[in-house]
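S.K.: Generate coordinates for the sequence data below:
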Amino acid sequence: MTRRVLAAVFAALLAALVVLLTPSTGWADDEPSIAHVEATDDGLRVLVSVPADADVDLGGVTGTLDGDELDATATSTGTDTTVERTTILAIDTSDSMAQHGRFDAAKAAAQTFLDSVPDDVEVGIVTFDGEVRTALAPTTDRDAAQQVVDGLELSKGTLLYDGILAAVDAAGDAGQRSVLVLSDGADTGKETTLDHVTTEIDDTATLVDVVSLDQAGKPKAVAALDALAEAGQGQVIESTGSALADAFAAEAEVLAHQILVTAPLPAGFDATEATVAITLPTAGGDLVAHAFAKIQDAADTPAAPSLEPVNPDDGWDVPVGAFYAGILIFGVGLVTAAVLLVPRKAQPMTIAERVTAYTGTVGRGHEEPKAASEPMLDQAKAAAAGVLDRNKDLEAKLAVRLTAAGSGFKPSEWLLLHVGVVIASGMFGLLLGRGNIVVGLLFLGIGFFLPKLYLRFMAGRRRKAFNTALPETLQLMAGSLSAGMSLAQAVDTITREGQDPIASEFKRVLVENRIGVALEDAFEGVATRFDSKDFAWVVMAIRIQRQVGGNLAELLTTVAATMRERQYLRRQVDSLAAEGKLSAWILTGLPPGVFVWVMITQPGYMAPLYTEGLGLLILAGAVAWLSLGVFWMSRLTKVEV
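M.R.: Here you go, the predicted structure:
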């Protein structure tokens, strides 16, 4: 059955890999796309980019707006188009462009673009190296643009992000605006971040296409360019110096093959965003371009007269830091609430308090009032207790874990604290990741597992302390038995002279024995709680001695000597395996640690791993292989003695 399940999982993964790696059929890059949408008093205007080889029947073009039919009219774009079209060339002029003749190829490609782009398209030029310059404001004067291209010079630095921001600003805010970026390197600036640039591109609805020169072996630079193109609903065109002119010519070809579709707005339509669909009939079938677009320059709606004077200075823009400060304050509040749940350490009673306790006067008028915060905490504890009452299995598991760890928390209190840690961890992740949801979810998972790991660590530490002190405890019991004490008296001696956790556990044994539990059964409970095989052997020896008789003191002395030898051997093995264990911890923690660090510092670099199908498959494979490695390393470094 297991083999069949594994075979089915492997087949599913293989099929998913084939689907992800198989190129899709159909129009692919030859599909039409909506480049620009705007609404004016005259109606709706839509610019549609169509494939160069598509012969569109302009008389049969139809369209819909949020499903409503439009009375559409289609014309070819030209010098008399009523929609402004602006393209900004953002050209990298860093020193690295001098290699392999890239700079000369870039100038030639820009010339090709200027010769091919339609006459009505205004072209501007922005250059970036160690400085950003708007070399040419948008204009239809091709001679002026050519002079700027011929006069370009190289310098140090690559302020890629600042150059794109300047290009977006130079494109203006009217009509179709596009930016064509040419770069061969990553951004070297420190002031502007990738997130700021992509946000600006998205807010201004500017189309961005990137021509990437020789970026092989630069995954960080490639990821940044992909993020810029994705924000601008464009694409990254990887090119070399010889094919650069073809890439620029193709971009100009897109502007030359656009169709302007106009239609009056449906009656009563006043939305600023809508789904636009344009159907283009051709000899080979209908082509459909659709997009959920921001309706720009929408018709003004008469506003109701204001009853108060307008003062623009009255408003207050909330700074970005206030959002993170709010998260931090909320997280601190949760941590404070969790700290309040920790029970106070019991203070020894004074002589007067003991006397009043025996006389029964406590609680009749001298009870201290509760703090103001305690009723709220009591309600929270009561709610957690109600959850555990409906889930007895969970309550039993929590009780066992808390007992094994020696914790003073009740199951309801621990459940409440656990929830607080999870929420606080998620908030801290959002704060650390600057609002990144993925980082917040990662820290949410850490917060979920951290309390469990803490209990497991404390239980292991307590178990180790129990086993370490066990030989000396048995020796003390043997001495007490040799002195003529009974087994119960010997246990009482341990509770008074022994050390924790054995002293507290043996005290529990005496309490259980006094309420009717057999001494051997009480000892069996200690062995079960600590999962101690050594003490289980001691309990077995005591049972046998109780049944068949013999010298229990001598038996305990022999068992104590055997345990000392085993502990010595165990320490030897731990010393020899310490290097392997340390290596296993480093190899196990390094991949997820680096993943979290890069997610915090460069979230765009890791975005393809969880936003694309192939990236998710790679991430799942990495987790599977890491889990397999952790399993084998744990087996190799764990030696039973």
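S.K.: contacts and neighbour counts: CA atoms only from here.
M.R.: Noted.
S.K.: Spell out which residues sit in contact with the residue lying closest to E554 once chain neighbours are set aside, please.
M.R.: Distances taken as Cα to Cα, 6 or more residues apart in numbering put A478 closest to E554, at 6.9 Å, once the chain neighbours are dropped. Applying Cα atoms under 8 Å, 6 or more residues apart in numbering, we find A478 in contact with 552-554, 556-557.
S.K.: repeat that for 7 Å
M.R.: A478 is in contact with 553-554, 556-557, counting by Cα atoms under 7 Å, 6 or more residues apart in numbering.
S.K.: One more sequence to fold, the one below, so I can look at both together:
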Amino acid sequence: MFSAAELERARRIAGITESQDALSIEADISKDLSGKLHSVLIKAKVSKQELRAIKTRLCTYIIAALAMTFITRFWWAPLLTVIGATFEYMRIRSRAYKRAEGFERDYTAFLLSLASAVRTGLDPLVAMNESVKLFDQKSEISGELKQFSAHIDSGASEEEAVQAFGASIEHPDIPLFRTALLLSRKEGSSLAVCLQRLARVTRQRQSFRRKVKGAVAMQKLSSLGIAGCAAAIAVIQFLMNPQAMTQALEHPLGVKLMAGGLCMVGLGVVWMLRLTRAKI
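M.R.: Take a look at the predicted model:
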């Protein structure tokens, strides 16, 4: 019996059909969405089942918004759809960010281990295949290294395998690594020194990000405190004088002011929480 890798290699060599990488996330969802959202789904590693669940929740938000519009006659009821879609998008973005963070935790160690292996005379591609043994099997970098090995075993060219490494990780230093590795293969340049410099740049980036998080920690707590106070005041007002709250909601201007204030507080909290998640 032939293994899956051997069969895939035979298909590539014979040109019988286009190979479909079973580990590629992009192949799973390329027919569903495109553009920026498509890229976000790839970076968040969203499977077909999860994508169907997201679409189901979005349809639920739309149905709930239409039902509330007919029942309550409030113009702001359709905003539930926008809020629900925004919430789903933020969940996906948060998942992509966590994947990038998980990859970065082991990235510098990977670069330094690869540099050490290259200095001993080991081929960089062989060293990358062996590096998977150094990391936890459930880590993000281990998954990327396994996918890299799968590309090589299936008969893909070195350039294709290198370009696919870390393609689903939203990290600014990965393209530099791929470029350095390809140049070293084509031009014969020194790779070990370049890898050490890349590791130093990544460490500096991590240090700067920690400083930024520490600088805005108090502002984040303040925004949460302000939002909590606003919610507490609204609850107290509703418990002490529910008739006034009902009249405010029934008044055209009152409901607009309350909805506007709620949106401003919510946007402020979200902005403060996402302030340190910019690409640094």
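S.K.: on that earlier part again, neighbour count says what about the contacts of A478 of the first structure? Which are buried?
M.R.: Neighbour-count burial (16 or more other Cα atoms under 10 Å) applied to the contacts of A478 of the first structure gives 553, 556-557.
S.K.: returning to that earlier point: what do we get in the second structure for the residue nearest to E554 of the first structure?
M.R.: For A478 of the first structure, the aligned residue in the second structure is A115 (criterion: TM-score structural alignment).
S.K.: I'd like the distance between that match and Q204 of the second structure.
M.R.: Per Cα to Cα, to the nearest Å, A115 of the second structure is found 18 Å from Q204 of the second structure.
S.K.: and if you look at S30 of the second structure?
M.R.: 35 Å.
S.K.: next one: A232 of the second structure
M.R.: Separation of A232 of the second structure from Q204 of the second structure (Cα to Cα): 42 Å.
S.K.: Repeat that for A100 of the second structure.
M.R.: Where Q204 of the second structure is concerned, A100 of the second structure sits at a distance of 16 Å (Cα to Cα).
S.K.: higher neighbour count, the two?
M.R.: The neighbour count for A100 of the second structure versus Q204, taken as other Cα atoms under 10 Å, is higher for A100 (22 against 12).
S.K.: residues touching that one, list them.
M.R.: Counted by Cα under 7 Å, 6+ apart, A100 of the second structure has contacts 169-171.
S.K.: Which residue in the first structure aligns with it?
M.R.: Match for A100 of the second structure (TM-score structural alignment): R463.
S.K.: Figure out the helix or strand that its match lives in.
M.R.: Take DSSP states H and E as the rule and R463 of the first structure turns out to sit in helix 437-482.
S.K.: What of V168 of the first structure?
M.R.: Going by DSSP H and E, V168 of the first structure is in helix 160-170.
S.K.: next helix or strand past that helix?
M.R.: Scanning onward from helix 160-170 of the first structure (DSSP H and E), the first element met is strand 176-183.
S.K.: The following helix or strand past that following strand corresponds to what range in the second structure?
M.R.: Going down the chain from strand 176-183 of the first structure, the next helix or strand is helix 194-204, by DSSP H and E. Aligned by TM-score structural alignment, helix 194-204 of the first structure falls on no residue of the second structure.
S.K.: Which strands or helices does helix 194-204 of the first structure pack on?
M.R.: Judged by 3 or more Cα pairs under 7 Å, 6 or more residues apart in numbering; DSSP states H and E, helix 194-204 of the first structure is in contact with helix 160-170, helix 219-231.
S.K.: Let me know which of those helices is tucked in deepest.
M.R.: Among those, the stretch with the highest mean neighbour count (mean count of other Cα atoms under 10 Å) is helix 160-170, at a mean of 24.
S.K.: which parts of whichever helix or strand A232 of the second structure is part of are buried?
M.R.: Using DSSP H and E, A232 of the second structure sits in helix 217-240. Buried residues in helix 217-240 of the second structure, counted by 16+ other Cα under 10 Å: 220, 223-224, 227.
S.K.: one step back: which one of the contacts of A478 of the first structure sits closest to V438 of the first structure?
M.R.: Set against V438 of the first structure, the nearest of those by Cα to Cα is L556 (57.2 Å).
S.K.: List the contacts of the closest one.
M.R.: Neighbour list for L556 of the first structure: 474-475, 478 [criterion: Cα under 7 Å, 6+ apart].
S.K.: just to revisit the earlier point, can you list the contacts of A478 of the first structure in JSON lines and add distance to R496 of the first structure and secondary structure?
M.R.: Output for the contacts of A478 of the first structure, formatted as JSON lines (distance: Cα to Cα, whole Å; DSSP: H, G, I helix; E, B strand; the rest coil):
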{"residue": "A553", "distance to R496 of the first structure": "19", "secondary structure": "helix"}
{"residue": "E554", "distance to R496 of the first structure": "23", "secondary structure": "helix"}
{"residue": "L556", "distance to R496 of the first structure": "19", "secondary structure": "helix"}
{"residue": "T557", "distance to R496 of the first structure": "20", "secondary structure": "helix"}
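S.K.: Tell me roughly how far stretch 99-115 of the second structure lies from the first structure on average.
M.R.: Overlaying the first structure shows stretch 99-115 of the second structure at a mean distance of 1.2 Å from the equivalent residues (mean Cα distance after the TM-score superposition for the first structure).
S.K.: All set now, cheers.
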